[in-house]
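Q: test case, fold it:
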Amino acid sequence: MDLVVRVPRMPLPGETLTGHSFLPNPGGKGANQAVACARQGAQVDMIGRVGNDSFGAGLRAALVAQSVDASGVGTTDEMSTGVAMIMVDDAAQNCIAVVPGANASVGAQDAETLRQRVAAAGLLLLQLEVPMVAVLGAAAIARQAGCPVLLNPAPAQALPEALWPLVDILVLNETEAALFSGLPGVDPGNANEAASALLRRGPQHVIVTLGAHGVVWASAAGTRHLPAQKVQAVDTTAAGDTFIGALAALLVEGRSMEEALSHAIRAAAICVTRVGAQTSMPSRGEVERRG
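A: Purely as a prediction, here's the structure:
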């Protein structure tokens, strides 16, 4: 669950700051990406876990309301539902702290239990809000079945070497790209270098998202920059998740990577003009009308 506080600016260390508003919203990277994908018309199954609490019930209901199959989302009495504490300032920038909660109890056995569902998928979309053993297990099942794997390595943490060869598409932001490429920082000036370095680790495609500066896409054919659409941003909280979900949906349809990236960029542009996470995600029709 996303717990969102609107603030005039980010507080300094030790400072207490009066906020504009507080709003709990259904969220989580996996759930957000699932909803974004479903909004583009894809059939989506989700694997995860929530606590036996009001947040968990609300998250499950939100997924079902968006036509996401939540039968793979388990419930535990031993841990509370994961939460993200999000501050959004007047410049539409955000900072986020995540407490995984029940998601931390997801393991390789969960992917194994749902092996047939993973193997039959057109694409497996992974994040790092669940333990690495679950990520590795699901990716291995997908690879055995010939199902492409898209990894969004967030929240950022070190990746085991065994995971790299299982990833077909890597989508990450500047902070994550710096961590995994070894560069001291990544920005529009050196994103090509970071993407090329990560491509050598094994993925067929590496996409570095640069916010208002668009994306850099690296593949065997070379490196390209695709610009963002110019909009007046209100809240960037779910921009990355919207981009990834839309990208996944178009790839499952058999669209080219270039077509899918163009669609995802338009979806993210609409998202940042609205407040919230899942509530800000556009429908397929809205994205197509923008194109």
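Q: C-alpha from now on. contacts and neighbour counts both.
A: OK.
Q: tell me where the stretch 1-150 of the chain has helices.
A: Secondary structure of the stretch 1-150 of the chain, counting by DSSP state H, counting those that start in this stretch: helices at 29-39, 54-65, 108-113, 115-119, 132-145.
Q: let's have these in TSV, adding distance to Ala267 and mean neighbour count.
A: Below are the helices of the stretch 1-150 of the chain laid out as TSV (distance: least, C-alpha to C-alpha, whole Å; neighbours: other C-alpha atoms under 10 Å):
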stretch	distance to Ala267	mean neighbour count
helix 29-39	9	27
helix 54-65	19	18
helix 108-113	30	16
helix 115-119	26	17
helix 132-145	26	20
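Q: so who does the residue nearest to Asp241 when sequence neighbours are not counted touch?
A: Computed as C-alpha to C-alpha, 6 or more residues apart in numbering, the closest residue to Asp241 that is not its neighbour in sequence is Gln33, at 5.0 Å. The neighbourhood of Gln33, defined by C-alpha atoms under 8 Å, 6 or more residues apart in numbering, consists of Asp241, Thr242, Ile244, Gly245.
Q: gap between Gln33 and Ala97?
A: Separation of Gln33 from Ala97 (C-alpha to C-alpha, to the nearest Å): 18 Å.
Q: cool, Ala248 as well?
A: As defined by C-alpha to C-alpha, Ala248 lies at a distance of 25 Å from Ala97.
Q: swap in Ala220?
A: From Ala220 across to Ala97, the span is 35 Å (C-alpha to C-alpha).
Q: and if you look at Pro148?
A: 30 Å.
Q: comparing the two, which residue is more hemmed in?
A: A count of neighbours by other C-alpha atoms under 10 Å puts Pro148 above the other of Pro148 and Ala97, at 21 against 12.
Q: please give the structure of this sequence too, so both can be compared:
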Amino acid sequence: MTHLLCAGLATVDLLYQVDRIPRIDEKAQATGFDVAAGGPAANAAVTAAALGAEVTLVTAIGAHPLGDLIRTDLHIHGVRVIDAAAGSTTPPPVSAITVLSGTGQRTIVSRNAGELLVRVPEKGLPDADLTLVDGHHPALAVAAARSARRLIVDAGTWRPVFTEILPFAEVVAASAAFRHPAEAAPTDEALATAIGAPHVLVTHGPDPINWFSGSEAGAVEVRPVEAVDTTGAGDAFHGALAVALADAGLPEAICFASRVAGVRVRHSGPRAWLAALGRR
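A: Below you'll find the predicted structure:
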């Protein structure tokens, strides 16, 4: 069994399904509502656990009552949690997500981790076959990167801490929106060169995923699917990628992760899609 350590953000996600996105000073009646743990690292952890990995998430939740929502959801879905902010009474990060029925498009209002500063737990971090970090909670991210056997970085948007993390990375999964300071508007190849990791892939939503491994490069087609809810699709991709990399090469792992993300977007809600997900 693959042992995966995820380090990063866990939030309370309030998810509303609507027939239309309200304009300023308008109200819209939700046709559906869910509450779940969210955040890049947390969603990736849930995905990896559903695929059969043994997963530990190190994050910052705290003692506020809202934190129980996060802990309960993660426990139900097989994720072990190490809370680096166990004594904090500050509310955990909360995101309000509105999903448009029919297209799966969404709007998100979030606070993320704000100014919360957390330290590495006194007992340190557990050993793992692979480690996935999302760049949130910088102290945790750096500690996880330095101790990782194999490090995968979720590079969604640039964060200053990436300058300390990227030198340890084996695989960097960058979104098309990621911009390294060394390149103002790079091509995917230039971005991969600037990142400097042994393996870099760049996602473009429903378009092909470009990958770069030393002197080799290629593209993986994304199977077209009817999108119902795109919330957390990238996080699901990263969790599946981490699981697949335990025993597959980069192109094969990307194909697998893309298929898993495709299952995610075909289903409404944060967790219902997991029932349609076969274990690796």
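Q: TM-score for the pair, please.
A: Comparison of the two superposed chains (TM-score structural alignment, normalised by the length of structure 2) gives a TM-score of 0.84, and 267 aligned residues with a C-alpha RMSD of 2.6 Å.
Q: residue in structure 2 paired with the residue nearest to Asp241 of structure 1?
A: Superposed on structure 2 with TM-score structural alignment, Gln33 of structure 1 falls opposite Ala44.
Q: what are the contacting residues of stretch 182-202 of structure 2?
A: Contacts with stretch 182-202 of structure 2, where a contact means C-alpha under 8 Å, 6+ apart, come from 166-176, 179-180, 209-214, 250.
Q: and Thr187 of structure 2, how far from Ile82 of structure 2?
A: According to C-alpha to C-alpha, Thr187 of structure 2 and Ile82 of structure 2 sit 38 Å apart.
Q: more neighbours, those two?
A: Ile82 (18 against 11).
Q: that one and Ile61 touch, don't they?
A: No - Ile82 of structure 2 lies out of contact with Ile61 (C-alpha atoms under 8 Å); the separation is 9.1 Å.
Q: any idea how far Val133 of structure 2 is from the match of Gln33 of structure 1?
A: Ala44 of structure 2 is 10 Å from Val133 of structure 2, by C-alpha to C-alpha.
Q: now swap in His75 of structure 2 and tell me
A: For His75 of structure 2, the distance to Val133 of structure 2 - C-alpha to C-alpha - is 20 Å.
Q: counterpart of Ala265 of structure 2 in structure 1?
A: One thing to correct before we go on: residue 265 of structure 2 is Val, not Ala. Using TM-score structural alignment, the equivalent of Val265 of structure 2 in structure 1 is Val272.
Q: enumerate every residue touching that match.
A: Val272 of structure 1 makes contact with Gln232, Ala233, Val234, Asp235, Thr236, Thr237, Ala238, Ala239, Ser280, according to C-alpha under 8 Å, 6+ apart.
Q: 7 Å instead, please
A: Val272 of structure 1 sits next to Ala233, Val234, Asp235, Thr236, Ala239 when contact means C-alpha atoms under 7 Å, 6 or more residues apart in numbering.
Q: how many neighbours does the fourth one have?
A: Other residues within reach of Thr236 of structure 1, judged by other C-alpha under 10 Å, total 23.
Q: how would you label it: helix, strand or coil?
A: Of the three states, Thr236 of structure 1 takes coil under DSSP: H, G, I helix; E, B strand; the rest coil.
Q: could you find the counterpart of Ala96 of structure 2 in structure 1?
A: With TM-score structural alignment defining the correspondence, Ala96 of structure 2 maps onto Met85 in structure 1.
Q: and Gly135 of structure 2, by the same measure?
A: For Gly135 of structure 2, the aligned position in structure 1 is Leu128, judged by TM-score structural alignment.
Q: was I right to think its match contacts Ala158?
A: No - in this structure, Leu128 of structure 1 is not within contact of Ala158 by C-alpha atoms under 7 Å, at 10.2 Å.
Q: looking at those two, which one has more neighbours?
A: Each of Leu128 of structure 1 and Ala158 has its neighbours counted (other C-alpha under 10 Å); Leu128 has more, 20 against 9.
Q: report the separation between Ala239 of structure 1 and Leu63 of structure 1.
A: Distance of Ala239 of structure 1 to Leu63 of structure 1, given as C-alpha to C-alpha: 18 Å.
Q: sweet, I'm off.
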